[in-house]
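# For reference, the sequence and a predicted model appear below.
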Amino acid sequence: MKIYKRIFLVLFVVFGWCNAQEAKIKETFLDRVADQYEYLYHNSIKFLDTNKPMPRTIVNGELHSVSIYDWTSGFHPGSMWNLYKLTNNTEWKNRALYYTKLLDSLQYYTETHDLGFMIGDSYGNALKYIDNQDYEKVMVQASKSLSSRFKPKAEILQSWNTNDRWQCPVIIDNMMNLEMLFEATKISGDSTYYNIAITHANTTMRNHFRDDFSSFHVLDYDIDTGNILKRNTAQGYKDESAWARGQAWGLYGFVVMYRETKDIKYLELANNIANYINNHKNLPEDKIPYWDYDAPVSNNTPRDASAAAITASALYELSTFVDDSLKTSYVNRASNILKSLSTETYLAEVGTNEGFLLKHSTGHLPDNSEIDVPINYADYYFLEALLRQHNLKTEN
C-alpha cells in the first residue's frame, strides 16, 4: 500500500508540475501577445485626431490607418474585445469601448455588404460582455441597412455595388456578414433578418461551390431572374482557382450557419470545405496556405497567415458540432495552425511589425496590394482562435 501511495504522490507532483509549467508558458505567451498589441495601441492613437483612426496594415514600412468606412474598421476594436476576454484586463475593455463607439454612424450605412465585419465584430463583441440596449439597437439598425442590399428575385445579398464588370456581384466573403443578421433577429424578434441570412446562404451553397467543395470568389447575378452571368475571381489567381482566404470565409460562414439553424446540410458542407483545405496537395507542411491554393508555388510565393487564422478559428468551433473522432481531428488541425502562427516565422517580436501580431498575410495580390504584410483581420481571427482554444480546454 505504501508503494502505491508513493507512486500516486510522484504522479501527482509530476502532473501538478506539468500543469503549472503549461499555465506559466500560456501566461508568458499571452503577456507577449498583449504587450505587442499594447505597442500597436500606442503606435496608432496618433490617428485618432484624423479621419482615419483605424490601424489596418503597413504600407512602405509605415503604419497605415483607414477610415471607419473601410471594411476592416471593426477588427481593431474586435481584437481589443478578444484581448479583454483573454487577459481579464479591463483596460482592453475600456479601449475596445472607445473604438467601438467610433463606428456608431455605420449602422445607417447602406453602401457596403461588410457591416457584419464592421459592426458585428465591434458592437457584436461588445454585447458579449455588456448588457446595453443602445448597442442592441445599433446591431438591429445595421442589419436593416445590410438587408437593403437583398435582391429577392435573385435570393442574394449584393456584395459590391454595380460596375462595368458585374451587374450584381456576390462574393464568398459575404457569408461572414450573416452572423449579425441572426443576432438582430434574436434581439428584435423580427425574423426578416433570419430569413434573409438563410436565403442568401442557400443560394451561395447552390451556386458558389465546385464538385470538390472549393469555392469561386465572385458570382455575377441577374437580379431579375437569379441567373448566373459569370463566375470570376477578383483576389485569386484565376477564375477557376481556390483563393485561400475565400475558402476560409466559406468554412467559417457555414459553421455559423449550422450553429444558428442546426440544419445538417450546413454542417455537411462545412465538413467538406474543411477536408478540401486540409487535404489540398499544395497546403504547406506548417498548414499556413499560399495566397491561392492553385497558384504556382516557388520560394517567393506569398503565404496568407490571415487565411490560416480564420481557418483555425472556424475549426475550433466546428469541432464542437461533430462526434469525438472528428472533434479530435479538427482540434488538432486548428492547434497545429496556431502552433505555426505562434513561431517566430509568423508572430512578430514585441516592438516590431508596427505593433501587429502576425506577419505574412496577403490581401489583394492581383491588385498588387497588401502582399506579405500584417493585416488587422489576421490578428483578429488569431486572437479569436486563441480564445476558442482556451474555452475548449476549460470546458474539457
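Sure thing, it's come through.
# CA only for contacts and neighbour counts going forward, please
Noted.
# name the helices or strands packed onto the top helix by length along the chain?
Ranked by residue count and defined by DSSP state H, the top helix of the chain is helix 2-44. The contact analysis (3 or more C-alpha pairs under 8 Å, 6 or more residues apart in numbering; DSSP states H and E) places helix 2-44 against helix 75-87.
# Could you check the helix it packs on and say which residues are buried?
75-86 (16 or more other C-alpha atoms under 10 Å).
# List the residues that contact Lys85.
Leu387 (C-alpha atoms under 8 Å, 6 or more residues apart in numbering).
# How much space separates it from Ala34?
Distance, Lys85 to Ala34, using C-alpha to C-alpha, to the nearest Å: 12 Å.
# how about the strands of the stretch 251-396 of the chain, start to end?
Ranges of strands in the stretch 251-396 of the chain, per DSSP state E, counting those that start in this stretch, are 361-364, 369-373.
# Take this one as well and set it beside the first:
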Amino acid sequence: MPGPEQAKPADTPAPAAAAQQNNVWKPAISQALEKTAAMIPYFEGKSYPHVSDKSWKYKKESYNNWTAGFYPGMLWLSYQYTKDEKFKQAAEQATTRFKDRLKNAGLSDTHDLGFLYTLTTAAQWMAVKDTAAKQTTVEAADALLKRYRPESDLIQAWGKKGDKNNGGRIIIDTMMNLPLLYWASEQTNNEAYRKAAISQANKTLKYIVRPDNSSFHTYYFDQNNGQPLRGATHQGYKDDSTWARGQAWGIYGFALSYRYTKNEEYLEASRKMARYFIEHLPPDQVAYWDFNVPVLADTPRDSSASAIAACGVLELLGHLPKDDKDRAYFEKFVNDSMTSLVNHYSTKNDPDAQGLLKYGAYNVNNKEFNQHTIWGDYFYLEALMRLDKGLHGYWYE
C-alpha cells in the first residue's frame, strides 16, 4: 500500500461554510458510518479497538487501555448524527462495562479517566439522559481527583503516589482529561474538581508550553514541594522536540479549558499553539509525528494528530469573534487539513481496511506507526460531524 508521501497534496479550498463542503464532508461521514457499523458485530460490546495490525484490522482488546472509550464515543456520535437505534444499542452495550471498570482499583487509578468516561458514561448522559451513567461519570471524576497531589499542585500522570520516576510528572495529554473535572464541578457544585483542573491547566501553560508556543510532552517537578525540574518527552523525537499529537492535545485542551473558565490566557494558548502547529505542517497539511524529526521519504505521519488539531481549532473558532484577525487563517487550515485527510488518508477507497484513518502513529519510538488508531478515528469522525452538523462530542453539554 503506497504511503502518504506518494500522495498528491489535497486541493486547497477557499474558506467556506460547511454547506459549501457537502461534496466532501457528507460522503466522508457516510463512509465513516458504514465502517463504524461494521465494527459492531466484530467487537460485540465485549472488546475494544486500540491500534491496528499490519493488515489494517483492529486487534480485539479488553477495556484496560486508556483508549477504550473512543470506540463507544464513535458509536454515540453515530447515534446522535443518524438517530439509528443500532448505534444506540451498540453504544449502550459498549458503555455498560465501564461501571465495573471503575470498581477495579488498578484500572481507576489513572489520569486517563477523562478519555475513558467523557466518551462513554458522560456521552450516555448527554445523549439519552441516563441518570445512572451520570452518577458513574461523577464517580470517575472522584477517581481522577485522587490523582491530584496538593503538595506539588499537579495531577500526576503516571505511576502510584510517591513513584520515584513519575511522582512529580505531568504530561500535556492530561489537558484533554480536565473537561471531566470541570463538568463534575458544574454538576455537583463542588469546587474541588474545578480547582484541581485549573491548577493543572496553569502548570501546563507555564511549564509545558514553551515561549515559542511549541510544547514539551512531559515535565518533571519535585513531588514534595512542586519545584520545576525539567521538560522531557516520552513519545516524541527528543526531549526538546515538539511531538505533534501532544501539540494537538494542547490546542484542543486549552480551548476547552477556556470554555469552562473564560480565562483569556487559555484561549490565547490555544490560538498560539494552533498557529505553531499549522506553520510546521508539510504541503498536504497532515502532520509528521514530530515537528522536529528529520523528514525523509519514510518519515511517519500521524494522521491522528491532524484530526485532533482540526477538532481543537474548530473549538477555538467557536470562541473567536467573527471579525477576529485569525478566523480566515484557521478556517482555511481546517478545510485544507480535513480535505487532505478525507482524500488521502481515509479508508474510503479501501473496503478491506477496518478503521477510518490510515497512517496514524501510536509510538514511533516503539515502531508503532502506519496504523489505524482508534483515537484518530474518533477525532476524525468528530471533526466531520462538527463541520457538517455542529456536533461537538461530549467534552461539554
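Alright, I've got the coordinates. All values reported here derive from a predicted model rather than from experimental measurement.
# With the flanking residues excluded, which residue is spatially nearest to Gly226 of structure 1?
Residue nearest to Gly226 of structure 1 in three dimensions, not counting chain neighbours: Ala154, with 3.7 Å by C-alpha to C-alpha, 6 or more residues apart in numbering.
# Provide the aligned range in structure 1 for stretch 125-134 of structure 2.
Mapped onto structure 1 using TM-score structural alignment, stretch 125-134 of structure 2 covers residues 127-136.
# Quick one: distance of that stretch to the chain centre.
From the chain centre to the centre of stretch 127-136 of structure 1 is a distance of 21 Å (C-alpha atoms, centre = their mean, to the nearest Å).
# distance between the ends of stretch 216-224 of structure 1?
Note: stretch 216-224 of structure 1 ends 22 Å apart using C-alpha to C-alpha.
# Touching that stretch from outside, list them.
Contacts of stretch 216-224 of structure 1 (C-alpha under 8 Å, 6+ apart): 151, 153-154, 166-173, 208-210, 227-236, 239-243, 246.
# ok, the alignment partner in structure 2 of Gly78 of structure 1 to Tyr79 of structure 2 distance?
Matched by TM-score structural alignment, Gly78 of structure 1 corresponds to Gly73 in structure 2. Gly73 of structure 2 sits at a distance of 10 Å from Tyr79 of structure 2 (criterion: C-alpha to C-alpha).
# just to revisit the earlier point, so which of the strands of the stretch 251-396 of structure 1 is the most packed in?
strand 361-364 (a mean of 23; mean count of other C-alpha atoms under 10 Å).
# Mind reading off the mean deviation between it and structure 2?
Superposing on structure 2 and averaging over aligned pairs (mean C-alpha distance after the TM-score superposition for structure 1), strand 361-364 of structure 1 comes out at 0.5 Å.
# what packs against that strand?
By 3+ C-alpha pairs under 8 Å, 6+ apart, strand 361-364 of structure 1 packs against helix 305-318, strand 369-373.
# So which of the ones you listed is nearest Lys339 of structure 1?
For these, distance to Lys339 of structure 1 was read as C-alpha to C-alpha. The smallest value, 10.4 Å, belongs to helix 305-318.
# State the span of structure 2 onto which the closest one is aligned.
Counting by TM-score structural alignment, helix 305-318 of structure 1 corresponds to 303-316 in structure 2.
# Would you mind pulling the contact partners of that stretch?
Against stretch 303-316 of structure 2 from outside (C-alpha under 8 Å, 6+ apart): 244-246, 248-249, 251-253, 255-256, 267, 270-271, 274, 286-287, 289, 330, 333-334, 337-338, 341, 345, 357-361, 373, 375-377, 379-380, 382-383, 386.
# Recalculate using a threshold of 7 Å.
Contact with stretch 303-316 of structure 2 is made by 244-245, 248-249, 251-252, 255, 270, 274, 286-287, 330, 334, 359-360, 375-376, 379-380, 383, as judged by C-alpha atoms under 7 Å, 6 or more residues apart in numbering.
# just the helices in structure 1 please.
Using DSSP H, helices in structure 1 cover 2-44, 75-87, 90-101, 115, 125-126, 133-147, 178-188, 192-207, 244-261, 264-279, 305-318, 324-341, 376-395.
# Check the ones you listed for me and report the most buried one.
Buried most deeply of those, by mean count of other C-alpha under 10 Å, is helix 115, with a mean of 30.
# In structure 2, which residue is most central in space?
Ile308 (5.3 Å; C-alpha atoms, centre = their mean).
# Could you report the distance from that one to Leu229 of structure 2?
For Ile308 of structure 2 relative to Leu229 of structure 2 (C-alpha to C-alpha), the value is 29 Å.
# What is the end-to-end distance of the match of stretch 125-134 of structure 2?
7 Å.
# looking at the helices and strands packed on strand 361-364 of structure 1, which is closest to Thr204 of structure 1?
Of all those, helix 305-318 comes closest under C-alpha to C-alpha, at 18.2 Å.
# Give me the mean deviation of the closest one from structure 2.
Looks like 0.5 Å for helix 305-318 of structure 1 (mean C-alpha distance after the TM-score superposition for structure 1).
# which ones are touching the closest residue to Val138 of structure 2 other than its chain neighbours?
Excluding the flanking residues, the one nearest Val138 of structure 2 by C-alpha to C-alpha, 6+ apart is Ala184, at 5.7 Å. The contact partners of Ala184 of structure 2, by C-alpha under 7 Å, 6+ apart, come to 138, 141, 193.
# Trace Ala184 of structure 2 over to structure 1, please.
Per TM-score structural alignment, Ala184 of structure 2 is aligned with Ala184.
# Return the distance of that match relative to Leu86 of structure 1.
26 Å.
# cool, Trp17 of structure 1 as well?
23 Å.
# Could you verify my assumption that Leu181 of structure 1 touches Thr192?
No. Applying C-alpha atoms under 7 Å, one finds Leu181 of structure 1 not in contact with Thr192, separated by 8.7 Å.
# which outside residues touch stretch 359-374 of structure 1?
Taking C-alpha under 7 Å, 6+ apart as the rule, stretch 359-374 of structure 1 contacts 57-58, 235, 291, 302-306, 346-348, 356, 358, 375.
# Whichever of those end up buried, select them in ChimeraX.
Applying 16+ other C-alpha under 10 Å to these, the buried members can be selected in ChimeraX as follows:
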select :57,58,235,291,302,303,304,305,306,346,347,348,356,358,375
